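J.: take a look and give me a structure for this.
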Amino acid sequence: MKRFFLSALLALCLTGFGVQGAEVPRKGTDANLFGHVVDRATHEHIPYATVSVVGTPLGTTTDASGHYYLKNLPEGTLTVEVRALGYAVQQASVTLTRGATRELNFEVEQSGISMDEVVVSASRSATLRREAPALVSVLDAGLFEKAGASCLAQGLSFQPGVRVENDCQNCGFTQVRINGLDGHYSQILVDSHPVFSALTGVYGLEQIPANMIERVEVLRGGGSALYGSSAIGGTINVITKEPTRSSAQFAHTLMSLGGSNSYDNTSMLNASIVSESGRAGLGIFGQSRHRSGYDHNGDGFTELPVLDSRSVGMRSYFRTGAYSRITAQYHHLNEYRRGGNLLDRPPHEANVAEQTDHTIDGGSLSFDLSSADRSDRFNVYASFQNTARKSYYGSKQDLRAYGTTRDLVVASGLQYVHAFERLLFMPSELTLGAEYSYDDLHDRSVGYAIDTGQQVHIVGGYFQNEWKTGKWSLLLGGRLDKHNLVDHVIFSPRVNVRFNPSEAVNLRVSYAAGYRAPQAFDEDLHIAIVGGERVRIRLADDLKEERSHSVSLSADLYHNFGSVQTNLLVEGFYTRLDDVFALRDIEDTDDGGKIKERYNGSGATVAGVNVEGRAVFTRWFELQAGMTWQRSRYAEPEQWSEDPEVPSVRRMFRTPDLYGYFTATFKPLRRLTADVTGTCTGEMLVQHMKGSGVAQDVAVTTPAFCDVNLRVAYDLRLYRDITLQLYGGVQNLFNAYQKDFDRGVERDSGYIYGPSLPRSWFVGAKVSF
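T.: Below is the predicted model:
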């Protein structure tokens, strides 16, 4: 089966290149287009607007003076589209002939709320967000900057239904929850490819630098019909930055943690170069970050670990013709982190130490080909990620707690899309695809005689047909997966209905299924220290896959009240989990540690409502806020403690019934910007294991808290298109930091909640040209 799949993949690659070889003309058409892009109200030229030919990979950006030039375009009538940040999308048609140069100018209107964002996560094909069959939320690079985010983890929470939490007081293990479900219920993709493994998931949210990200697309609800295993509660698609013009940017931020002598230093570099013809482009990024360990309560043990990371990467493209292109992406990440006490000594000399050293290399290569009328589109890709980790998870000067872990993930796939002018009752788009993924994990701890090996092979095929017009769409699809750890083939269906009674009203109903196979997950590869003892997780022998069924109903509304632009999103969701994975204490080990077992519980349901509103009052002030109300319960009470006197619970841990976020941007002067961002979290249930804090395991109801951030920036034009930005601000303005941490070597490192940082002041500078 695998041999057949790989042979088919290679054949498609060769066929695609062969077809394209016949398509590329030997000489240019000399059909050229030039013009400018200006603001309709002020008539000021708009620099760095994207100008593209619809239906082709051809495009460019306006220069610093707001002018553009496209040459050697296809002959005939073309649709040209202009996109610029803060402006409505505009299209115009033009007819080009060989050897002739035409002028096409654009006057675009300001629009703080875009209805025409392009997304790919809803159907694995580029489509306008308002016409997508499923609701997709988008986080762009600008929001990461507003939040002062240096990594993916610090910007993800600014979407309804999404929370990022810190789950370890020693090492800073983070996870993202979608609609309240644990992090392992979400599939994280890089450029739509499933290479984010269980090992990467332990610390990966902090290892992806913000300056690597173009945007993040969040698809809530089961996504296994598109993306396979683990897309049971939602999908997070990280789209990396693509070069669009020749430019460079360098920034450095210095942050003081809690007003102490612990600092977080982050330097970021981006540079890109695009050929004059726009046929090829190369973008690179780099980040260097060092954060000192931070001890909040003065007990000598860190609440935030030492973090020392370096990352570098690139993304490039080459247009082999008017309707095809090759895209390559590569990244290298190295991260060292250490938490506990006695940080200047070897970890085995400390009372508590959690230390990891990661080296990660990953990348992808893809080829896209389409017909001239875009009725047929092909894509083939191959991607990989290799992770090597050296670790120490131990306490009380334990020499045996060293370990090594290696993980290789390979994913490849092909996809074909055909557009029918009419299929049965309306136009439709048929998508067929196949994927193969391989995950080879080897986790070893010699001192404890632990040698865990796991190989996962998944062969999958997916299909969907979307009947669609501007007003209606009906999508029927599904995916078949054969997972080597599951005896049978798994089928995951999806159904989506969209109705747009007007351009400003988008109504959707969706059903999707998801599954999660019985394999090692991120927290299984993180060894917690509780009460001075190592706690490991193992899988039950009879563990079977977990299934989900998700239903959502949403209304996405746009309206202008005079000059005030508004958008209101209301989404109701319901997810049922069958054979839900749960943890229970089973035994103490001979080496003084504890083992928890993952088993199939009774099931669970999650239901609630997401509400999000956006308003642009003037060009100087805009506001965005979202709120989630939900209820997360197990079907039957789950026994989570080995102590029989501790009561079972039905409520899911770390899932507040009410939480949300907000962002506000003030621009009183053209070059002065102030951003206020924040997240608010209601009461939730958190496990507090016996140790230095409590004498008996207890489920604690935590207080509500709000984490508010302020960032102020001022732009100085140094020379023509060279800009210096000076910025500063504060994270966790009201210092809503946890006040009841455990203390000392016997502490429960998992008893942690609240904002990830204490009140922390920062300053920085950024040069762009």
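
J.: drop to CA atoms for contacts and neighbour counts, all remaining ones
T.: Noted.

J.: which residues does residue 240 contact?
T.: 190-191, 212-215, 315 (C-alpha atoms under 8 Å, 6 or more residues apart in numbering).

J.: so which elements touch the helix or strand containing residue 713?
T.: If you go by DSSP states H and E, residue 713 is part of strand 705-719. Here strand 705-719 touches strand 672-681, strand 722-731, going by 3 or more C-alpha pairs under 8 Å, 6 or more residues apart in numbering; DSSP states H and E.

J.: quick one: residues in contact with the last one.
T.: Counting by C-alpha under 8 Å, 6+ apart, strand 722-731 makes contact with 707-718, 757-769, all of which sit outside it.

J.: from the chain's centroid, how far away is that strand?
T.: 25 Å (C-alpha atoms, centre = their mean, to the nearest Å).

J.: tell me what angle that strand forms with strand 672-681.
T.: 30 degrees (axes from the mean of the first three to the mean of the last three C-alpha atoms, to 10 degrees).

J.: structure for this one too, so we can compare:
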Amino acid sequence: MAGMLRSFYILLFVAASLAANGQGRLKGSVTAGEGPVPFATVGFKDLKTGAVTDEGGQFILQNIPPGKHVLQVSAVGYLTSTQNIVIKPSGTTSVLIRLEPSSSNLGEVVVSGTLRPVTKMESPVPVEVYSPVFFRKNPTPSIFDALQNVNGVRPQLNCNVCNTGDIHINGLEGPYTMVMIDGMPIVSALSTVYGLSGIPNSLVERVEVVKGPASTLYGSEAVGGLINIITKSPATAPILSADVMATSWQEYNADLGWRFKAGTKAQSLLGLNYYNYQDPADHNGDGFTDVTQQHRISIFNKWTFTRKNDRAASLAARYFYEDRWGGQTQWDKQWRGTDSIYGESIYTSRVEVLGQYQLPTVPRLMLQGSFNYHNQNSVYGTTWFLAKQTIAFAQLTWDKEIGKHNLLAGLPFRYTFYDDNTVVTTEKGVNKPEKTFLPGIFVQDEIKLAPAHNLLLGMRYDYNSLHGNILTPRVAYKWSPNYKNVLRLNAGTGYRVVSIFTEDHAALSGAREVVIQSELKPERSWNANINYTKKIPLGNAFLGLDATAFYTHFSNRIMPDYSRPDSILYDNLKGYAISKGFSLNADVAFSFPLKIMAGATLMDVYQKENGVRTRQMLTEQFTGTWSVSYAFKRAGLTVDYTGNIYGPMLLPVQPKDPRPAKSPVWSIQNVQLTKKLGKEWEIYGGVKNLLNFLPPSNSIAHAHDPFDKRPGFNADGSVDPYNMTFDPAYVFAPNQGIRGFLGVRFTKL
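T.: Take a look at the predicted model:
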């Protein structure tokens, strides 16, 4: 019996050895356009076998049963690759996997940080990159709305009635954010919100966000940061694209794009955006529209030209028109500017032209130029605001690599013409348009100190025809011992020349008078931030962390004073203002088709004057964003769950105001399903504002008497113990509840 058992075990061992010897091995490498992809997760979907690529993008999988298996490869910043692999018995199978970039590509080429094309990981200035893949997780009718999903960036509504707003970066208001198209300051301070509205999403290649002063390269307005909208190249854009969406609130949006050739040396990209909302809904019962009625059209056309030695040449233009109004629901255009029925009506026309041309010289000389004209005809109750602004910009840059030095020098020039019908352009009762000439020069040197060490030094000098000489230095240092770790230190200064219109839209509501208490001086700021990026392989997942601590000190800060219910007082702060905080972004990609992106920012923004510290109004102390995506590959279905959360903000209230002086913690959450129909079509739909969060129904003070004809009395004629007057400035969140949406996309490459 013992001999039989011994023989059985020997046979079992031999069979197991033969089975093991019959198994195969898979050896390969994972690459992308810019080279190997380290720390990518590699595994078979039908087997419990996996590995992570090394720093050279190489991997080996052992003891694989022979036959056909499904290999899946994923990495942060790239689309997951799935393909069938046939494993040979008792042999080695070799494969080469190429990954395509996705919405958060770590190898993305960026230009906003240094004005020179460089991969995101190599840039000494931290640059966040967002592609249409990211924004499609929560589709919106404009880039302005889409930025709500970016950590530390918040679209802020400034008016309950007209719904115009600005972009906050790390708690700093919209006037501190420079908005550019293709690297040029095409969006003026007067019209940040209009510049971001109407840019067809289908024509956006990516959006680059730099947080912190960038005045050394970009001049005024780039104090809190910059948003650079990079449009697609006519050479690589889809031949035809269309994206049409509607919501249950009767909002309709269409984005169309068409690429065509004109001869052998010119290619063009034509885009159209159309948005329409004409339902004067009043769900909160205050007698006012919850959301402004809008009719908007934008036409964009970009040309690129083929030249010798691949020299650059491009020209683009955009026309934008919008008719928007909000107010009492029975308002129509016959009441515009009268004191019978209250309405805020805004007609906006914009023309933008921008281009670049590389000179036919051996030194790399690039000439860039842009021009924009903005005409605004607005009325807020009985208060008219008529404004025109023209900005002409030209810049010549020289780029040269000498040994360990990457030198960049530029000669920028900017001319601004501004005129309106307010006290801003009035002197001794006579209209005096503001004309500003701003020539300058900047020099930047990026030095390769060692393989892991980069140092960037920069200096800019501007001469402002109204305010004189302005210097803005900058220094940045990057230490990258390996692919997993990058440390960046940045410090610099910023300055901003003030445009009162952008300071507070409440100034034009008709409820408050603008009072400028003294001649306003340019604001100055000093900023320092430290950024650390960490990549962590987790077996069947990959974690990317991006942490930043920031600190900004302001002098001459322009501050609005709301202490009087009938006016806003503007003056330079006699003390100083501080914006400081910490932000963290996390990006997790699993070997199976689950991707999680989340971010949080803690902020402390305040001013100190005469020993008294005051927290900045309409600025949250913490904010968070998230995006969770899961793909059902076989069904061609993707689920996206996105959201944001904001901490309490101080709100402008009247002396005896019964409304809370602080907003609650609030959150907007959305869910979306996307179904692919072949290679060219996809349909998507979902629900926005799942929690149906709404601000208080009494956000518009004294809404029953918008012209203050019976101050101190309620709508029923009883005495108002709070003595409220009309004021729509109490706003912190969109007044749009839960709603469904449905859309369809078509893309022909």
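
J.: please state their TM-score.
T.: Once superposed, the chains reach a TM-score of 0.79 (TM-score structural alignment, normalised by the length of structure 2), with 635 aligned residues with a C-alpha RMSD of 3.1 Å.

J.: any idea how far the residue mapped onto residue 543 of structure 1 from structure 2 is from residue 332 of structure 2?
T.: Under the alignment by TM-score structural alignment, residue 543 of structure 1 pairs with residue 520 in structure 2. With distances taken as C-alpha to C-alpha, to the nearest Å, residue 520 of structure 2 is found 38 Å from residue 332 of structure 2.

J.: with residue 505 of structure 2 instead?
T.: 22 Å.

J.: higher neighbour count, these two?
T.: Remark: of residue 505 of structure 2 and residue 332, residue 505 carries more neighbours, 18 against 15, as counted by other C-alpha atoms under 10 Å.

J.: name the nearest residue to residue 385 of structure 1, ignoring sequence neighbours.
T.: residue 362 (3.9 Å; C-alpha to C-alpha, 6 or more residues apart in numbering).

J.: equivalent analysis for residue 436 of structure 1, please.
T.: Using C-alpha to C-alpha, 6+ apart, the nearest residue to residue 436 of structure 1 is residue 459, at 4.7 Å.

J.: show the contacting residues for the aligned residue in structure 2 for that neighbour.
T.: When structure 2 is aligned by TM-score structural alignment, the residue opposite residue 459 of structure 1 is residue 439. Shown in contact with residue 439 of structure 2 (C-alpha under 8 Å, 6+ apart): 411-414, 462-464.

J.: at 10 Å what do you get?
T.: Applying C-alpha atoms under 10 Å, 6 or more residues apart in numbering, we find residue 439 of structure 2 in contact with 393-395, 411-415, 461-465.

J.: can you check residue 109 of structure 1 too?
T.: Here residue 109 of structure 1 is in contact with 38-42, 84, 86-90 (C-alpha under 10 Å, 6+ apart).

J.: and these, which are buried?
T.: 38, 84, 87-90 (16 or more other C-alpha atoms under 10 Å).

J.: which stretches of the stretch 1-150 of structure 2 form strands?
T.: 24-32, 35-36, 41-44, 50-52, 58-64, 67-74, 81-87, 92-98, 109-110, 118-119, 128-130 (DSSP state E, counting those that start in this stretch).

J.: possible to save those as TSV with distance to residue 386 of structure 2?
T.: Listed next are the strands of the stretch 1-150 of structure 2 as TSV, based on distance: least, C-alpha to C-alpha, whole Å:
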stretch	distance to residue 386 of structure 2
strand 24-32	52
strand 35-36	54
strand 41-44	58
strand 50-52	61
strand 58-64	63
strand 67-74	54
strand 81-87	55
strand 92-98	55
strand 109-110	38
strand 118-119	43
strand 128-130	36
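
J.: and these, which is most packed in?
T.: strand 41-44 (a mean of 24; mean count of other C-alpha atoms under 10 Å).

J.: in structure 1, what residues pair with that strand?
T.: Under TM-score structural alignment, there is no match for strand 41-44 of structure 2 anywhere in structure 1.

J.: what's the following helix or strand after the helix of greatest length in structure 1?
T.: What stands out as the longest helix in structure 1, according to DSSP state H, is helix 2-23. Proceeding N to C from helix 2-23 of structure 1, the next assigned helix or strand is strand 32-39, under DSSP H and E.
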